[in-house]
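A.B. asks: heads up, no residue letters with this:
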């Protein structure tokens, strides 16, 4: 006989956040325009977001989608990348992690916002099946805003997926 699962205790944004992860840009990170390869930044972003998702979930998570990657300006030779990541919202087995990447000149100075992105992760059990994640407890006005925005992005993703499913079905006739 299955026993009902107890709800997981909520976790705060602060319990899993990464405030500043740095990466020094070297010449082998650059493209022919002397700017950092976007894919390099995206790989670091995905790894950092995975750490945040794993912390929140209390175990293994997998990336299931990357939404709205916005490159605002390039990172260049001599920059240091400064990455921030936090859970924006958690649902049953999935969560959205927001990532912000800034660049600053070696030695410090003013930071430039160069990238923002939203990644969705699903927590998985040892067999690779989705498992529940703790609810997210928001505490600050910014966390509450990001929580609400994440639900809007999720609704748009689900609506888009449904529209694509209908369109594909109509072309298979």
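C.D. replies: That came through, no problem. None of these values were measured; they are calculated from a predicted model. Numbering: from 1, shown residues only.

A.B. asks: alpha carbons only for contacts and neighbour counts from here, please
C.D. replies: OK.

A.B. asks: Mind giving me the packing neighbours of the helix or strand hosting residue 157?
C.D. replies: Element membership for residue 157, per DSSP states H and E: helix 141-171. For helix 141-171, the elements it packs on are strand 79-90, judged by 3 or more Cα pairs under 8 Å, 6 or more residues apart in numbering; DSSP states H and E.

A.B. asks: Comparison target, given below:
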């Protein structure tokens, strides 16, 4: 029987300060900077789960819901919500916290697929995941639908080439 790991084992939390070089002319964080942070935390989360190096296979969805400004604190959290044979689906959320009033606002959510690789860069098997929270269970239950959608998009993209 395949071994499964509790989702909290891979959970990763990062805190970042939004600095002027991270922002645009309006003083809000660049979407590309947020994407970079999301990719990094997803990779760390997947490496913690698999115990292996990983590569990004896809960024399934990214929802920019609000902005962070210079001086805000950006809180990122990643968790493995489903697994395949060599892949892990990682849910990432980013929240902005104002230093002055300590309020938190959800800024971004994303779902990424990371693939574990061996020392030769070849896909390597990973253990399953056991979702724990209600939201993790919902994401786990809808994982197959997202996988099928990704496969259809990949097939469509191949036809365009």
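C.D. replies: On my side now, so go ahead. Note that the structure is a prediction, hence the values are computed from the model and not measured.

A.B. asks: by how many degrees do the helix holding residue 157 of structure 1 and strand 79-90 diverge?
C.D. replies: Helix 141-171 of structure 1 runs at 80 degrees relative to strand 79-90, counting by axes from the mean of the first three to the mean of the last three Cα atoms, to 10 degrees.

A.B. asks: which of the residues in helix 141-171 of structure 1 are buried?
C.D. replies: Neighbour counts using 16 or more other Cα atoms under 10 Å place 143, 146, 147, 150, 151, 154 of helix 141-171 of structure 1 among the buried residues.

A.B. asks: repeat for stretch 71-90 of structure 2
C.D. replies: In terms of neighbour count (16+ other Cα under 10 Å), stretch 71-90 of structure 2 has its buried residues at 71-84, 86-90.

A.B. asks: which residues in structure 1 does it match up with?
C.D. replies: Counting by TM-score structural alignment, stretch 71-90 of structure 2 pairs with residues 78-97 of structure 1.

A.B. asks: And for stretch 28-40 of structure 2?
C.D. replies: Under TM-score structural alignment, the match for stretch 28-40 of structure 2 is residues 35-47.

A.B. asks: One more: stretch 139-152 of structure 2?
C.D. replies: Using TM-score structural alignment, stretch 139-152 of structure 2 pairs with 146-159 in structure 1.

A.B. asks: distance between the match of stretch 28-40 of structure 2 and the chain's centre?
C.D. replies: Centre-to-centre, stretch 35-47 of structure 1 and its host chain are 13 Å apart (Cα atoms, centre = their mean, to the nearest Å).

A.B. asks: got it, and stretch 91-110 of structure 2?
C.D. replies: With Cα atoms, centre = their mean, you get 15 Å for stretch 91-110 of structure 2.

A.B. asks: how much does the lengthiest helix in structure 2 stray from structure 1?
C.D. replies: Using DSSP state H, we find that the single longest helix of structure 2 is helix 31-50. By mean Cα distance after the TM-score superposition for structure 1, the fitted helix 31-50 of structure 2 averages 0.8 Å away from its aligned residues in structure 1.

A.B. asks: For that helix, buried residues please.
C.D. replies: For helix 31-50 of structure 2, by 16+ other Cα under 10 Å, it's 31, 34-35, 37-39, 41-50.
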